[in-house]
Each structure stands twice: as C-alpha cells, then as structure tokens.
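In: here's my sequence, what's the structure:
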Amino acid sequence: MKQLLIIGIGAGDPEYLTVQAINAMNRADVFFLLDKGASKQPLLQLRRDILQRYVTHDRYRLVEADSPERVREGDYAGQVHDLNRAKQQVFERLIDRELQDGQCGAFLVWGDPSLYDSTLRILDAIQSAGRLDFDYQVIPGITSVQALAARHKVPLNAIGQSVQITTGRRLAEGFPANADSVVVMLDAQDTYRQLDDPELEIYWGAYVGTENEILRSGRLVEVGEDIQRTRREARQTHGWIMDTYLLRRTPKDS
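Out: Below is the predicted model:
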C-alpha cells in the first residue's frame, strides 16, 4: 500500500520543525511540492531548504505541480469548494502517477495541517471516492498562532478566559461577544480597522519566523493605522504577505 505523510513544517523558521517531523521527512521517498506562482516562490524555496537541511539521504525525489488558484467570483464557500475539488484532482494525479506501491510520499504543510488548511479534507475526499488505495499519517507542526505569541512574549489568554480563533471575514461581523482574546487569520481586508474599542490591544506579526519578520503591538486605536500602512508596504515589497494577529481586551489581572 502507498503511504503518505502530512507534515506540519511550522510557521517559517526551519528550527520550528519538531523531531517527529524531521524523522518523518527521512522516511519519505517522494516529496510533493505545490507551486503557487512567482510571488510565492520563497515559500517553495523554504521547503527545498528544509529538505536539504534535515533529510540525511539523497534517495528522495521532488515532484512539483502547479497549485490551482481560487476563482474569486461567487460566494466564498463555493469558491473554496471549487478550489479544493481542483486540488483533489491534482493530489489524485500525483499519488497515482508519482508514488509506487510500498513507497512513502510526503506533503510539507505550512504551520499545522489542522488549522486553516484543506489538505486533510482533500485526502479524506480522495479516500471516500475509493479510486486510490493509500494510508496517511499526520505530523503536527508549530502554527503561526503559537509563533506569534512566542515572538510577542505574551500568553494567548487571560487567566481563566477563553480564546477564539477566527478569520477576518468573520471578525467583520463584530468582535465575538463571548471571547476575551481573539486570534485572527486570513484577514486580507485589515478588518481590525473597523474596531474602535479603546480597551482592545493588538499583537500583530507578518512573515513570523522568517528573515522578513515584522512585529507590531499596542492599543489598537493607537497602532492600527501604522499596522495597516506597514502591511500595505510589505505586500508591495514582497509581492505577498502572510500575517496573523491577536486581539484582546486589556486584562484587569494576569
């Protein structure tokens, strides 16, 4: 049977890789790398650098394929469904044609496969379709959420309080009523600028763990404009941006 490893490689710093992830990479015969275009080449190169740094044998192959792009028309859920269906076709072709029975293939997933990543959903759909016979194992990684908190040297939660992880699209509906701390991912619209609560603090980071890392923090009403400007300039400079932020009300005790 074919074996697959879905390996979380952390949020940017090669030293974020766990010992389990390194051991898993050394089991793989084939690594599947999805190319997301010229602007995302640094992410692809990081994967190559990680393999060169940690894999101790030269028996593996790299198989690259173009990653489908999301068509930004229609409703968001429909866009994501169509994107995942297109990725499923790519995954099926790679597993079928590039991996022999008894071999082990690997996908290197940015951050952790369980958080805002569709790889596991896609593999589950492939298995449910029944056209390919394979088994897979998931190797967890350090998420951008963990890395962000570590770089800012802050806990995610106040004592005994809750944390909610959400998206910019959901935050646009309002700050969650029952959450004291909110981690926001996938915010392309600077949604934090819509909030004017003077008690909110923000801990923002872009390219966390990489040589291009940018960090900003403070009361949202005081630093929000600077973060928006910094974010815009960084996108123009690098051609892409990957950022995350923590919003929390000023704790009365900690």
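In: every contact and neighbour count from this point should use C-alpha atoms.
Out: Fine.
In: need the contact partners of the host helix or strand of L44.
Out: Assigned by DSSP states H and E, L44 falls within helix 41-54. The contact list for helix 41-54, computed with Cα atoms under 8 Å, 6 or more residues apart in numbering, reads G12, P14, I22, M25, N26, L33, L34, D35, L108.
In: ok, of these, which one's closest to H81?
Out: Relative to H81, the closest of the contacts of helix 41-54 is L34; by Cα to Cα it sits at 18.3 Å.
In: that closest one contacts E69, doesn't it?
Out: No. The criterion here is Cα atoms under 8 Å, and L34 misses it with E69 at 11.3 Å.
In: the two: which is more packed in?
Out: L34 (19 against 15; other Cα atoms under 10 Å).
In: what sits against A234?
Out: If you count contacts by Cα under 8 Å, 6+ apart, A234 has them with W240, I241.
In: ok, 10 Å please
Out: A206, Y207, N212, I214, Q228, W240, I241, M242 (Cα atoms under 10 Å, 6 or more residues apart in numbering).
In: tabulate these (JSON lines), appending secondary structure.
Out: Shown next, in JSON lines, are these (DSSP: H, G, I helix; E, B strand; the rest coil):
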{"residue": "A206", "secondary structure": "strand"}
{"residue": "Y207", "secondary structure": "coil"}
{"residue": "N212", "secondary structure": "coil"}
{"residue": "I214", "secondary structure": "strand"}
{"residue": "Q228", "secondary structure": "helix"}
{"residue": "W240", "secondary structure": "coil"}
{"residue": "I241", "secondary structure": "coil"}
{"residue": "M242", "secondary structure": "coil"}
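In: show me which of those are buried.
Out: For the contacts of A234, a burial check counting by 16 or more other Cα atoms under 10 Å picks out A206, Y207, I214, Q228, I241, M242.
In: one more, so I can put them side by side:
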Amino acid sequence: MIELCLIGIGTGNPQHMTLQAIEALNAQDLILIPNKGAGKDDLAGLRRALCTRAIQGDGPKIVEFALPVRDEATKSYRKRVDDWHDAIAEIWWQNITENLPAGGKAGFLVWGDPSLYDSTMRIAERLKKLAEIKLTVIPGITSVQALTAAHAIPINEIGAPFTITTGRRLRENGWPDSADTLVIMLDGDCSFQCIEAQGVEIFWTAYAGMENQISVAGPLADVTDQIIETRAKARAEHGWIMDIYLLRRR
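Out: Coordinates of the predicted model:
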C-alpha cells in the first residue's frame, strides 16, 4: 500500500509550519518536490529549505521532479486543466513506484492549504484508480490568512459575508452579488483594473508571509498604478510572483 500525505506548509515562512506538519514530514519515506522550471526553481528551493529545517536525522528521501507545462493554446479551460492534472498524476506515480517499489509513505509539500484553490487532492484522487492508496491531508496556513495578517484587517465586516474567487472570474463576470468584500486569488493580470474603482478599497500583498513580503493598500483609484508597477518590478527581480488581494466596497 502507498500512504500519500499532502502536507500544507503555509506560504513559505518556516514559522507557518504547524507541529502536525513537521511530524508528518518526519514520518515520510519519500518527499516529492515539483520544479516549475527556470525562473521558478527557487520555489523548489524553498520547499527543500523547509525540509532541511523541519526534518530531524537522515529523514525521508527527497526527489525533485519536473512539473509539466499546461497547454494554454487549445481546448476549453476545464479541458486544459484536466489534461494537465492527468499528466501530473502520471509523473507522481512514476516517481512513487520508482522510489517506493515495495510501498511506503510518500509526502507532498502543498503551498498554503491543500483545500483552497489547489489541485493536489484532485490529482491524488487519480492515483486511487491505479492502486490502493491511503490519503492523509495536513492543513496549513493559507495566503488569505497571511494577507489579512499583513494588513492587520479582518476578512469580513461585522456579520457580513465575503467571497473568495479568482482573477479570471472577476474579469469575466465582474463583481459578484454575493458580498461587498472579495478576496482575489490566482490573478496574473491585475484584474482589479476591470472593475469600477470608485468607492473600492484594495489590500494587496505579494509573497504573503515571506521575508520579501510586499504590501500596498488604499483607495483602488489611487493605488492601481502603484500596485501594477510594484508587481512588475518584483516579478522581474525574483522570476516569479505570488500575490493576493482583498477588495472592499465602502
């Protein structure tokens, strides 16, 4: 049997690692670390650094694998994502069977929390079709928590709902009717430019919770250009960027 453990590691800050996550890391026989290629390989390095800090003694075997690139040119968005997940599952299985031929415990370090806009659990479900697999999930601190902590703000107004959505949906569908507070994730296009800025505040953070965290906040109409410029500069400097923001109507 393969025991597969998905370990939420927070947003790159070693202090975000829970005691449960540290214990789970030390219990694995194999840790698989994805590498997204040139310009993003320091994400793999951050995962390795977390392992070095958290694992005691010899610890599990650590194997790095190349993450396949998602096809962005053809098919519907959902089809592209499904095909990409299929390809990732194949690579997972290849690495697990090569390194644990007699079975054992394999762990994946999941950025943030495995439940929030992350596909690791969906990919793991594909492996259940190939073999008997026991799946364990260790929760982690999310970028949403790191965002609100960075700005020292509550996520919701008193008794009011909030909505977590993506930049793509904000661009395509506009501001949803579900709430006056939105948290926007997975936005590579600064989609806050697509909404009416008047009366909206934005709380934006890149590299939330990490040493190089950057935050900008204020009326959307006043800070839009500042965020776009800051984001572009940070991405050029690091080769990658992870950012998240909260929008609130006043």
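In: can you give me the TM-score here?
Out: In this superposition the chains share a TM-score of 0.95, using TM-score structural alignment, normalised by the length of structure 2; 248 aligned residues with a Cα RMSD of 1.2 Å.
In: export the contacts of helix 41-54 of structure 1 to CSV and tack on secondary structure?
Out: Output for the contacts of helix 41-54 of structure 1, formatted as CSV (three-state DSSP):
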residue, secondary structure
G12, coil
P14, helix
I22, helix
M25, helix
N26, coil
L33, strand
L34, strand
D35, strand
L108, strand
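In: neighbour-wise, which of those residues leads?
Out: Counting neighbours by other Cα under 10 Å, M25 leads those with 26 neighbours.
In: please name the nearest non-neighbouring residue to that residue.
Out: Excluding the flanking residues, the one nearest M25 of structure 1 by Cα to Cα, 6 or more residues apart in numbering is V55, at 6.4 Å.
In: that neighbour touches I22, doesn't it?
Out: Yes. Between V55 of structure 1 and I22 a contact is recorded at 7.3 Å, counting by Cα atoms under 10 Å.
In: residue boundaries of the helices in structure 2?
Out: 19-27, 41-54, 77-99, 120-127, 143-151, 167-173, 220-238 (DSSP state H).
In: so of those, which one's packed in deepest?
Out: Highest mean neighbour count among those (mean count of other Cα atoms under 10 Å): helix 143-151, with a mean of 20.
In: how close does it sit to structure 1?
Out: On superposition with structure 1, the mean distance recorded for helix 143-151 of structure 2 (mean Cα distance after the TM-score superposition for structure 1) is 0.6 Å.
In: got a list of what I2 of structure 2 touches?
Out: By Cα under 10 Å, 6+ apart, the contact set of I2 of structure 2 is 96-97, 100-106, 127-128, 131-135.
In: try 8 Å this time
Out: Applying Cα under 8 Å, 6+ apart to I2 of structure 2 gives the contacts G103, G104, K105, A106, A131, E132, I133, K134.
In: which one of the residues you listed is nearest to I184 of structure 2?
Out: For the contacts of I2 of structure 2, the nearest to I184 of structure 2 is A106 (31.8 Å; Cα to Cα).
In: please report the distance of G37 of structure 2 from V63 of structure 2.
Out: Noted for G37 of structure 2: a distance of 15 Å to V63 of structure 2, by Cα to Cα, to the nearest Å.
In: meant to ask about I214 of structure 2, not that
Out: According to Cα to Cα, I214 of structure 2 stands 31 Å off from V63 of structure 2.
In: A232 of structure 2 too?
Out: A232 of structure 2 is 32 Å from V63 of structure 2, where distance means Cα to Cα.
In: what of L147 of structure 2?
Out: Remark: distance between L147 of structure 2 and V63 of structure 2 (Cα to Cα) = 31 Å.
In: again with D177 of structure 2
Out: Using Cα to Cα, we find D177 of structure 2 at a distance of 45 Å from V63 of structure 2.
In: same deal with E132 of structure 2?
Out: E132 of structure 2 sits 22 Å away from V63 of structure 2, going by Cα to Cα.
In: tell me which of the two has more neighbours.
Out: Higher neighbour count among E132 of structure 2 and V63: V63, with 14 against 11, using other Cα under 10 Å.
In: so who does the residue nearest in space to the middle of structure 2 touch?
Out: Nearest to the mean C-alpha position of structure 2, by Cα atoms, centre = their mean, lies W111 at 4.5 Å. W111 of structure 2 sits next to G8, I9, G10, T11, G12 when contact means Cα under 8 Å, 6+ apart.
In: and of those, the nearest to F192 of structure 2?
Out: When these are compared for distance to F192 of structure 2 (Cα to Cα), T11 wins out at 22.7 Å.
In: pull up the gap between the residue of structure 2 most remote from its centre and A146 of structure 2, please.
Out: Taking Cα atoms, centre = their mean as the measure, the residue most remote from the mean C-alpha position of structure 2 is A102, 31.2 Å away. Distance, A102 of structure 2 to A146 of structure 2, by Cα to Cα: 40 Å.
In: cool, D222 of structure 2 as well?
Out: Distance from D222 of structure 2 to A146 of structure 2, by Cα to Cα: 24 Å.
In: likewise V137 of structure 2?
Out: Computed as Cα to Cα, the V137 of structure 2 to A146 of structure 2 distance reads 20 Å.
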